[in-house]
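Chemist: My questions concern the predicted model and sequence given below.
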Amino acid sequence: MSVGQNMNKAELLALFAHASNCMHACLDIPSILRIAVSSAVRLVGARAGSAGLVVDGRLAFSEYSDGQNWLPMSCRFGAEDGWVGDLIKYRKSFIVTEADAITGFAPEVAPGLIEIDQLIAMPVIGKHDEMLACLLVFDKNDGLFDVWDGTLLDQLASMVSVALENSIQQQESRRVEADLEKSVATYRTLVEQIPAITYIATLDRSRILFVSPQVEEILGYSQDDFLANQQMWSEQIHPDDHDRVIAEVKQSLQEDIPFHSEYRICAKGGRDVWVKDAAATVRDHDQALYLQGVVYDITERKLSEDKLVQMAHFDQLTGLANRSLFHDRLDQAVAQAKRHQQKLAVLYLDLDGFKAVNDTLGHKAGDTLLAETAKRLRESVREVDTVARMGGDEFTIILTDIVSLDNIRFVADKIIDAVGAPYACVGEKQSVTASIGVAVYPDDSKHRDSLMTAADNAMYVAKNSGKNRCCFHQSATEKV
């Protein structure tokens, strides 16, 4: 089993986030590739790894890692070279587990890879569907590479793609900024060729002196829009980011430091665009003249990061909170209830008849039923209440600020009616109902785990008492 497979979702999220941050902090592509290889080797528990860039239609490698050291490996592979040909042609990842099929790593090129017998090749695909690079990992330390290893590397490769393209953009912008010091005319010519918005503004940003045409492609507004309305930049910053960004601008001006910020801009048409805004002061000797800045569209990177957060805290089938997030929410709810001397209820729900649906109609119908059940559960409670999927056909709900047991019974009955209604995906012949167990804080327990155990036990009482009903834990009182 790989290191990645031993990690929980939160640990995976931390590893991916660390790799992403390190790659985006790099100033050059070789450093990005080194971080990518080190992360890949760790993720899948490989013995060695390497990364190659696509140069003139060929994969160019310069070094590889054996897990401890970086060693030279100067070679290029073209479409005529066996497995590389398939990789370049189809741009799809694959696993090779036959040593004879792994060619190209001669002893004089990579002596540390002579006896390899496993390989995962993972292409790094750019936003225009072109192949930018390739990650290679060799020889799993424990067993054979499997599909989950490929899934982990695929997620890493998407992050590498964004980092590489951002690095290319940043290198281009640095080249353009150097030319700007020579001539405004040269500046105007060059900035229109890069995939980012460049601008010149007064030191306090009260006036935009120049903005490049890319502003229309990225934000939907023309150059004339920005130059005619000097308040547009400030007005279009997302309300949730506005005060922070303005404070960062003031800090940059007061402390005479470069401005760097990531925030959302409301583009024309209502779309939110995440941008990375970097600006520096242009000087004539010691005299500060104006700000010269570049704005990159980092929406794709932010979506990738949000996806990782979603994977770590939410059930991918139903969109509900997962077990980990439910535990966090319950800890918070218990702490709040204790602080305000309130009561809360934990509902543990199991579907009656779900196994029969899976057995007779298949897992696809079962998944559809679970997704529909999740929707019905969300509609049966308040927005402030937490609904989670614990796994399989088991769900949990936190009801806060409980006034009486009648409140709980009302919600439980509502859920039973909602879940018991017919499902189009299974037909009228299949009956699906809910058995619910309830535990109340602090009557049944003052601790998270024992509350859940009490609710779980009450749920089994409901099942054994005929199903399609709600049962309270035996220590719950009638007067709350």
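Modeler: Structure received.
Chemist: only C-alpha atoms for contact and neighbour calcs from this point on.
Modeler: Will do.
Chemist: Tell me how many other residues crowd G362.
Modeler: G362 is flanked by 12 other residues according to other Cα atoms under 10 Å.
Chemist: Next up, the contacts around K276.
Modeler: Listed by Cα atoms under 8 Å, 6 or more residues apart in numbering, the contact set of K276 reads 260-263, 295-298.
Chemist: One more: A337?
Modeler: Counted by Cα under 8 Å, 6+ apart, A337 has contacts 343-344, 400-401.
Chemist: Am I right that it is in a helix?
Modeler: Yes: using DSSP: H, G, I helix; E, B strand; the rest coil, the assignment for A337 is a helix.
Chemist: and the gap between it and L325?
Modeler: 18 Å (Cα to Cα, to the nearest Å).
Chemist: D225 now?
Modeler: Distance from D225 to L325, by Cα to Cα: 45 Å.
Chemist: Looking at those two, which one has more neighbours?
Modeler: Set side by side, D225 and L325 show unequal neighbour counts under other Cα under 10 Å, the larger going to L325 at 17 against 13.
Chemist: correct me, but that one touches H313?
Modeler: Yes: look at L325 against H313 with Cα atoms under 8 Å: they come within range, at 5.4 Å.
Chemist: quick one on the thing from earlier: most neighbours among the contacts of A337, which one?
Modeler: Comparing the contacts of A337 by number of neighbours (other Cα under 10 Å), L344 comes first, having 24 neighbours.
Chemist: As a check, name the ranges of all strands in the stretch 51-200 of the chain.
Modeler: For the stretch 51-200 of the chain, the strands defined by DSSP state E, counting those that start in this stretch cover 58-65, 70-77, 94-96, 119-125, 131-140, 197-201.
Chemist: And the fourth one, what does it pack against?
Modeler: Under the contact criterion of 3 or more Cα pairs under 8 Å, 6 or more residues apart in numbering; DSSP states H and E, the helices and strands touching strand 119-125 comprise strand 94-96, strand 131-140, helix 147-180.
Chemist: Below is structure B, check it against A:
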Amino acid sequence: MVVAVAVFTGVDNMLEQRLEDRARGRVLGELSTVRARLEGELNATIHLTMVMATYAGIHPDMGESEFRRVARELYRQRGDMIYNITLAPDNVIRFIYPIRGNQAVLGLNLETHPEQGESVYRMMQAADTVLAGPWKLVQGGEGLIIRTPVYLNSDRGRYDPEAYWGLTSIPIDMEAIYQITGLLDLEERLDIAIRGRDGRGPAGAVFFGDPELFTEDSLRQEVIIKGGRWELAARPKGGWAVVTTRPLAWHLTGIALVLTAGALAWRMAQQSERVRVSQASHQSLSERLRATIAAMPDICFILDAEGRYLEVFGGHDPDAYHTSHQALVGRTLHEVMPRDKADLFLARIHETLRTGKLQSIEYALSVEEVDGVEPESGPAGTQWFEGRLTPLGKHVMGRPAVIWLSVNITQRKKAQDNMRYMALHDALTGLANRTLLRDRMVHAIAQARREQSRIAVMYIDLDNFKPINDALGHDAGDTVLCEVAQRLNESVRDSDTVARVGGDEFVILLENLPEPELARGIGEKILEVLARPIQAKGRACTVTTSIGISVYPDHGETYESLLGAADQALYEAKSLGKNRYWQADASPIGISS
């Protein structure tokens, strides 16, 4: 009898532990999914402030219309979860989009504001993005404010008052974040809390759920986002005791077992049956968990320390992932992709296992680089991904391993490239703008100084463009400007730069010039090609041009001096009758108008 009681008690304890282990695995899986979604949604939104900060740093003198154009494009990407986008030169809000309903904050000094000033100070000291809140909003709900500093150069290492221009902010609607990431749905099944107000991680205050969860037995996950960290805590509704409760039938069975136990064979048979049922139940749970993970839109890989693919889950978005990744299971990174990529990925796996902490990596990969994945089963061309590696204990896969969540960020990359192109090129002609011209001239001057070579600058102005604009309209004028831009591009080498710096003004940078006379030859060529008629609105339009030329180092050794010398030479060419070129400190040459 004593033996039977001991056996039943031991089995009961084992069942209780097994039920709790299953519940912990289920809660951890759900919590990890929400954590990954929070990181993805918040980092994608935080990225908007970084794009705006970069654009403002390049265009510190932008006006209201230019800000509205850029902000509208950014707001369109995340309008379902952000309230507005602000830009604050010298920490005073001068621009906001959308303006409707937000006029009251224009002119607000964030640095001296009693509630906002602390986060502005932290941002300036860190010289990087910071989080403020979440806090209850006057209009209702909760808002998390993202602040990113704007610098006129690329130095982010420290606060530099000479380079600091101001800041950009985006308040995020936390209710929308909770809804989109599934946190509110998860709250129906779990007690869940979040702490880390102002991005302070475990040291920050609790802003969602019951603070007691952080002092009791709960599972934790760290949310790592640009500018700070949060910590999630969760457990089943009512605590772990609820999920480990055995039915009355179980206890009655135990009593019957104790009272009727006698034969060892019978006990062994019963024990064998219980093990079989437990294994079947465990298998069913495993299959349900696998089905849940497989339904994830992003793709997950489980890889061991040798870089061998053990499992592949998810990836059910055909626009972002290929559906034939199962062919990778059982193979190593070095067996399926180029050595340099395999070495890079394996090193990141080892770093994750060594530190036991989440690691991130951003990389480009095309389907042609991965052996065994069918090209027609997903997107074509090179795709950009953000990988997040989380270590798994030995008990999960029976060996050290990581789970690699791969998120396709190709569209985000394309948006960045498009914004960068817009910031450095003329919208009408596609030529370099004044910002890009300055950068290339400074670089060319430095190279010419090192190599003791020459460069030339040609300042070009169309002589009779305004009459065309007035007579035929701006559409015809735009057609003429685009044709002029194309002819100028065709008149120089691929290594030279053609820029539009004004309405009908252009600048050409000629690098690695063997002899100054070559600039005159190009000037004669430009006079000739621009004199040919241009078709616009069914009419043949004729424009001529005046050109001023300066040469490094003869007429200047800086961007300002070379451009100024070329501008002065252009003035001389126009004053002598136009339709000609004039080199600084030389005589005008050209065709009489």
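Modeler: Yep, that arrived. All values reported here derive from a predicted model rather than from experimental measurement.
Chemist: Could you export the helices and strands packed on strand 119-125 of structure 1 to JSON lines, including columns for mean neighbour count?
Modeler: Output for these, formatted as JSON lines (neighbours: other Cα atoms under 10 Å):
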{"stretch": "strand 94-96", "mean neighbour count": "17"}
{"stretch": "strand 131-140", "mean neighbour count": "24"}
{"stretch": "helix 147-180", "mean neighbour count": "18"}
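Chemist: could the ones you listed be laid out in CSV, adding distance to A46 of structure 1?
Modeler: Formatted as CSV, these follow (distance: least, Cα to Cα, whole Å):
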stretch, distance to A46 of structure 1
strand 94-96, 13
strand 131-140, 4
helix 147-180, 10
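Chemist: Of all those, which one comes closest to Y460 of structure 1?
Modeler: For Y460 of structure 1, the closest of those is helix 147-180, at 34.6 Å, according to Cα to Cα.
Chemist: Quick one: distance of that closest one to the chain centre.
Modeler: Centroid separation for helix 147-180 of structure 1 versus its chain: 16 Å, with Cα atoms, centre = their mean, to the nearest Å.
Chemist: do stretch 271-287 of structure 2 as well
Modeler: 45 Å.
Chemist: where do the helices sit along the stretch 201-350 of structure 1?
Modeler: For the stretch 201-350 of structure 1, the helices defined by DSSP state H, counting those that start in this stretch cover 214-219, 223-228, 232-236, 239-255, 299-313, 323-340.
Chemist: Let's have those in TSV, adding distance to G150 of structure 1.
Modeler: What follows is the helices of the stretch 201-350 of structure 1, written out as TSV (distance: least, Cα to Cα, whole Å):
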stretch	distance to G150 of structure 1
helix 214-219	33
helix 223-228	45
helix 232-236	41
helix 239-255	37
helix 299-313	16
helix 323-340	25
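Chemist: Single out the most deeply packed of those helices.
Modeler: The highest mean neighbour count among the helices of the stretch 201-350 of structure 1, using mean count of other Cα atoms under 10 Å, belongs to helix 214-219: a mean of 18.
Chemist: Just give me the mean distance for that helix relative to structure 2.
Modeler: After superposition onto structure 2, helix 214-219 of structure 1 sits on average 3.7 Å from its aligned residues (mean Cα distance after the TM-score superposition for structure 1).
Chemist: So which residues of the stretch 101-250 of structure 2 form strands?
Modeler: Under DSSP E, counting those that start in this stretch, the stretch 101-250 of structure 2 gives strands at 130-136, 142-151, 164-173, 190-195, 206-208, 219-225, 228-236.
Chemist: ok so, going back, which of the contacts of A337 of structure 1 fall within strands?
Modeler: L344 (DSSP state E).
Chemist: Just give me the closest of the contacts of A337 of structure 1 to I218 of structure 1.
Modeler: Nearest to I218 of structure 1 among the contacts of A337 of structure 1 is T400, at 44.0 Å by Cα to Cα.
Chemist: okay, the strands of the stretch 101-250 of structure 2 in CSV with distance to E528 of structure 2 next?
Modeler: Shown next, in CSV, are the strands of the stretch 101-250 of structure 2 (distance: least, Cα to Cα, whole Å):
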stretch, distance to E528 of structure 2
strand 130-136, 57
strand 142-151, 44
strand 164-173, 46
strand 190-195, 71
strand 206-208, 71
strand 219-225, 58
strand 228-236, 61
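Chemist: Please name whichever of those strands is nearest to P391 of structure 2.
Modeler: strand 219-225 (12.6 Å).
Chemist: thinking again about what came up before, can you tell me which of the strands of the stretch 101-250 of structure 2 comes nearest to P60 of structure 2?
Modeler: When the strands of the stretch 101-250 of structure 2 are compared by Cα to Cα, strand 164-173 sits nearest P60 of structure 2, at 7.8 Å.
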